[in-house]
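1. build me a model from this:
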Amino acid sequence: MIIDLPDTTASQVSKTLVRIRDEAGAVALGRVLTLIITSEIGEEEDVIAAANEASREHPMRIIVVSTDAAAPAPRLDAEIRVGGDAGASEVIVLRAHGDTASDLRGLVTGLLLPDAPVVSWWPGECPDAVCDTPLGRLAQRRITDAGSADDPQEALRRIAAGYRPGDTDFAWTRLTLWRAQLAAALDQPPYEPITRVEVAGAADSPSTSLLAAWLGLRLQVEVDVEVAGSLPSTGIHRVVLHRASGAIRLERTRPGVVSLDQPRQPQHELSLPRRGLRECLAEELRRLDPDDEFGAVLASGFGPASAVAPSR
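-> Predicted coordinates:
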């Protein structure tokens, strides 16, 4: 069910939610958090679909705030989606025009679930220091996506510069399977120190940069990053861990599959699919405490003492 509220107010949206609960039995019981999504008008549906899918694992209230600050007249249009149109959640879409878009905190404060955690998500270009933004101050966790920015590497540097505990980025979340496979490979004999690391990926891939920084931090070695134009257009292509007995090589051979080569062992093909918005969002919503590892990687790989040595 979708209820349209054109030219409305935040107070009227809240009253309509109460009426829906009383008349149709759509209740907030069982909702574990409020997810606030910042978007632009006309770009909401993909992120709503991802949030609806994630809500089947994390029932929540979803508030989508999409703006058109350049509109000449202030106006707030709203939608409330419940039932089959909202997955296991309630979806409130607020489209703020003109000066109405200048007070995002005021628009959403009265719509937050009481006594429930708040997560804010910027699926596109994100502001500097999201923790200090009006919606960032409301949230325990703040999610960005450097990979969706026009300049992903610059976006990652800005995220690192403004990092506060509670921040995370989907470029880091997309590394979970890569990190697990590399850790599993190193958890087998021979237990020799790694002497050098190579990471290869697309020039615009922030995940490649984060993986290199993580390996440099945890293995305490210099990491060579290759971003040659001949590599696939997106994502990580290859990781090579050098040690005395030979190299461990993890390389993407085709979509969704990587090959694992280790000395004196047969080659293995492993499933390692690229992760979509739904998978990344669901993973990040499983933990609401600060991701200290992400903070340490940002400080190590993007600070003045970075151990990552990019090459072309």
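2. from now on I want contacts and neighbour counts done on CA atoms only, so please keep to that.
-> Fine.
3. Asp103: how many residues sit nearby?
-> Neighbouring residues of Asp103 were enumerated by other C-alpha atoms under 10 Å; the total is 12.
4. to compare against the first, here's another:
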Amino acid sequence: MKTDLTDTTSSKINKALVLGRRAIGTPAVGMVLTLVIVTDEENAYDALKAANDASREHPSRTLVVIKRASRSPRDRAKARLDAEVRLGADASTGETVVLRLYGEVAEHAQSVVLPLLLPDAPVVVWWAVNAPADPANDPLGSLAQRRVTDTYAAEQPIQELTGRADTYTPGDTDLAWTRITPWRSMLAAALDQVVCEVTSAEVEGEEFNPSVELLAMWLADRLKVPVRRSTSQGPGLTSVRMQSSSGPIILDRPDGSLATLSIQGQPDRAVALKRRDTAELIAEELRRLDPDDTYASALRFGLDRLDEEAKVTAPQEPVAADPAPEPAKAPAKKAPAKKAAAK
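-> Below you'll find the model as predicted:
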């Protein structure tokens, strides 16, 4: 069931939600949280599809906030709110409200969202694109217990990741961190199988991929060993190699689907390590609403510190030794003069 509202208000949207639930025969509200998605018109469809898929595991009221750019000063002066209310089969297992904000009202999105939040239910804000520099101090982010960003969608992912470390607040998380959950689980399980001491590690993956950086920082932070990063053609993360006292431990995934775990003294094993879609990542983040201390510790380890340790432990190129001086040659002996012929 869909209801379109033009030039509306938050109170009219709430009324449309109540009338819609009665029309489809589900007056009881069974949502467990409110998910606020901040995106643009181009990425709204994909973000909403991922949220609808995740709602099968976490029934929620989904509010999609789309700030429409004003093309002229006259448009900026005219504030307008359009909404599309979806219930029933059109909203999967929850409720969906698509909000399009025009003019000055786009600068005060929190005043539109606040009356639509479910009472006594946690709030999660997800910036699908164009996340603020400081999510916790953003007007919408201040309404939420959990704030989800995605540095992979930024124009400069590595610089964005550094900014996340500078402004981290408990409750912040990033989908670049969520993407490496299977890798972290597999590496931790591999280390549980052998009694050894890890001395160094290497993480290989695409250039400018924040997940590669986060996995390297997590290993360096937890194992207290130098971690080197290397570049590959991808897709995403491709391999992790750890040198230990019992031999190398290698987790290699060249095709983005199936990985091979190699441990010294044990047969190689094929493990499923498929790249997950956005719906699975969002569903994982909604399972826990408490601060992620492991993410905070890895993030605060810092890219600069990782670079410094990599430089210290980088293999030094052999310097060519100065050629040894040639031994001095002994002066050549003069040939004896011929005796003068006898007279």
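5. now do the same for Leu187 of the second structure: its match in the first structure.
-> Mapped onto the first structure by TM-score structural alignment, Leu187 of the second structure lines up with Leu182.
6. hang on, that match in a helix?
-> Yes: assessed by DSSP: H, G, I helix; E, B strand; the rest coil, Leu182 of the first structure belongs to a helix.
7. ok, how many other residues are close to it?
-> So Leu182 of the first structure, with other C-alpha under 10 Å, has 18 neighbours.
8. which parts of the second structure are strands?
-> Ranges of strands in the second structure, per DSSP state E, are 2-5, 33-39, 60-67, 80-86, 95-102, 123-127, 146-149, 172-174, 198-205, 227-231, 237-244, 247-252, 258-263, 269-272.
9. tell me the contacts of Ala109 of the second structure?
-> Shown in contact with Ala109 of the second structure (C-alpha atoms under 8 Å, 6 or more residues apart in numbering): Val65, Leu101, Pro139, Leu140.
10. in the first structure, what residue corresponds to it?
-> Using TM-score structural alignment, Ala109 of the second structure sits opposite Leu104 in the first structure.
11. dump the residue contacts of the closest residue to Ser246 of the second structure other than its chain neighbours.
-> In this structure, Ser246 of the second structure finds its nearest non-sequential neighbour in Cys196, 5.7 Å apart by C-alpha to C-alpha, 6 or more residues apart in numbering. For Cys196 of the second structure, the contact set (C-alpha under 8 Å, 6+ apart) comprises Ser244, Ser245, Ser246.
12. could I get those as CSV with distance to Asp4 of the second structure?
-> Shown next, in CSV, are the contacts of Cys196 of the second structure (distance: C-alpha to C-alpha, whole Å):
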residue, distance to Asp4 of the second structure
Ser244, 62
Ser245, 65
Ser246, 65
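13. any chance of TSV for the residues you listed, columns neighbour count and distance to Leu258 of the second structure?
-> Output for those, formatted as TSV (neighbours: other C-alpha atoms under 10 Å; distance: C-alpha to C-alpha, whole Å):
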residue	neighbour count	distance to Leu258 of the second structure
Ser244	18	24
Ser245	10	27
Ser246	14	25
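14. give me the neighbour count for the closest residue to Asn52 of the first structure other than its chain neighbours.
-> Counting by C-alpha to C-alpha, 6+ apart, Asn52 of the first structure lies nearest to Gly87, which is 4.8 Å off, once chain neighbours are set aside. Gly87 of the first structure: 20 surrounding residues under other C-alpha under 10 Å.
15. so what's the residue mapped onto Gly87 of the first structure from the second structure up against?
-> Matched by TM-score structural alignment, Gly87 of the first structure corresponds to Ser92 in the second structure. Shown in contact with Ser92 of the second structure (C-alpha under 8 Å, 6+ apart): Asn52, Asp53, Ser55, Arg56.
16. and the two most separated of those?
-> For the contacts of Ser92 of the second structure, the maximum inter-member distance is 7.1 Å, found between Asn52 and Arg56 (C-alpha to C-alpha).
17. what is in contact with these two at once?
-> By C-alpha under 8 Å, 6+ apart, the residues touching both Asn52 of the second structure and Arg56 are Ser92, Thr93.
18. of these two, who's got more company?
-> Taking other C-alpha under 10 Å, Asn52 of the second structure and Arg56 do not tie; Asn52 has more neighbours (23 against 13).
19. measure the aligned residue in the first structure for the more buried one to Arg141 of the first structure for me?
-> In the superposition onto the first structure, Asn52 of the second structure corresponds to Asn52 when matched by TM-score structural alignment. Distance of Asn52 of the first structure to Arg141 of the first structure, computed by C-alpha to C-alpha, to the nearest Å: 18 Å.
20. returning to what we had before: list the contacts of the match of Leu187 of the second structure.
-> Neighbour list for Leu182 of the first structure: Leu250 [criterion: C-alpha under 8 Å, 6+ apart].
21. my read: Gly205 of the second structure touches Arg228, true?
-> No: contact criterion C-alpha atoms under 8 Å: Gly205 of the second structure and Arg228 do not qualify, at 11.5 Å.
22. chain neighbours aside, what residue packs nearest to Val105 of the second structure?
-> Once flanking residues are discounted, Val105 of the second structure sits nearest to Ala79: 5.4 Å by C-alpha to C-alpha, 6+ apart.
23. how about stretch 11-25 of the first structure: buried residues?
-> Val13, Leu17 (16 or more other C-alpha atoms under 10 Å).
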